[in-house]
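Asks: give me the fold of what follows.
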Amino acid sequence: MIRNLRFYKTDKAEWFVDLPEWDGDTEDLQMIQGADEWLDLLCNGADEIKLDISNEPFEPASFLTLIRLGEENLGGGANYFLETYQNKKVDLKIWLCEVAHFTFGEYPQRIYFAKA
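Replies: Reported below is the predicted structural model:
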């Protein structure tokens, strides 16, 4: 299933995902440790971007690959890698917190994404 998510940048240049159904702390929705760099790469200077994301391939999606699950004592989550984007080598490591697990019901081997 493809899901459309909105990401926005605050006045402090911090990225967050807009996830109204999240009942945890708002700070959990902040995109950090590479996820902010990923969004900066995709947004072309904008303060907001909408992405279609899925744990199943779709056209014309790029993808993040799971490297390893995070250690619970270090915040949990999962570490992903973006090797290329738009035929350019990126080599970006990205940490995604439990919000990714909440969104997919798991930490998928690949997270497919494309600008909506």
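
Asks: only C-alpha atoms for contact and neighbour calcs from this point on.
Replies: Will do.

Asks: any idea how far the most far-flung residue of the chain relative to its centre lies from Asp28?
Replies: The centre of the chain is farthest from one residue, Asn73, which by C-alpha atoms, centre = their mean lies 21.4 Å away. Distance of Asn73 to Asp28, given as C-alpha to C-alpha, to the nearest Å: 16 Å.

Asks: which stretch of helix or strand covers His101?
Replies: Assigned by DSSP states H and E, His101 belongs to helix 98-104.

Asks: would you do the same for the sequence below? I want to compare the two.
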Amino acid sequence: MSADRNNFSFYKEAHGTWYIDLPDYPGPKGDLAMVAGADDMLDYLARGGKRVEVEMSEQPFAGALILELVRMGEPGGGAYYKPVNHSIQSVWLCDVTLFALQKFPEMIYFRAIE
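Replies: The predicted structure follows:
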């Protein structure tokens, strides 16, 4: 993820699981599931909806919420983030983050696009 902002779409299926919409991802759909706090954050951003577009950057921008890298996950991979000034305590982002963002940034600034 460069200093530029990136937009990602997420959708919630009828059974309640959130997924990131990454048509070029080479792995199984199950890898794209948002779990372990990421689903709670998406519920918050979607405000009861079933789809949400999220703008992300490594640089602060107006109206952005913040995820701060806490530690790299082991042994299952991924990374744990703490939402700054938010009631959600922990968000785990799986290794699909490396496909989408090319790394696990120290800080991720994000907001739902209205």
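
Asks: ok, and the closest non-adjacent residue to Asp95 of structure 2?
Replies: Among residues not flanking Asp95 of structure 2 along the chain, Gly78 sits closest, at 4.7 Å (C-alpha to C-alpha, 6 or more residues apart in numbering).

Asks: which residues are in contact with the one you found?
Replies: Contacts for Gly78 of structure 2 (C-alpha atoms under 8 Å, 6 or more residues apart in numbering) come out as Met72, Trp92, Leu93, Cys94, Asp95, Thr97.

Asks: mind running it again at 10 Å?
Replies: Taking C-alpha atoms under 10 Å, 6 or more residues apart in numbering, we find Gly78 of structure 2 in contact with Arg71, Met72, Trp92, Leu93, Cys94, Asp95, Val96, Thr97, Leu98, Phe104.

Asks: what's the neighbour count on the aligned partner of the third one in structure 1?
Replies: Trp92 of structure 2 maps onto Trp95 in structure 1, with residues paired by TM-score structural alignment. Neighbour count for Trp95 of structure 1, taken as other C-alpha atoms under 10 Å: 22.

Asks: on that earlier part again, of the contacts of Gly78 of structure 2, keep whichever come out buried.
Replies: Trp92, Leu93, Cys94, Asp95, Val96, Phe104 (16 or more other C-alpha atoms under 10 Å).

Asks: doesn't Val35 make contact with the second one?
Replies: What it means is Leu93 of structure 2. Yes - using C-alpha atoms under 10 Å, Leu93 of structure 2 is in contact with Val35, at 8.0 Å.
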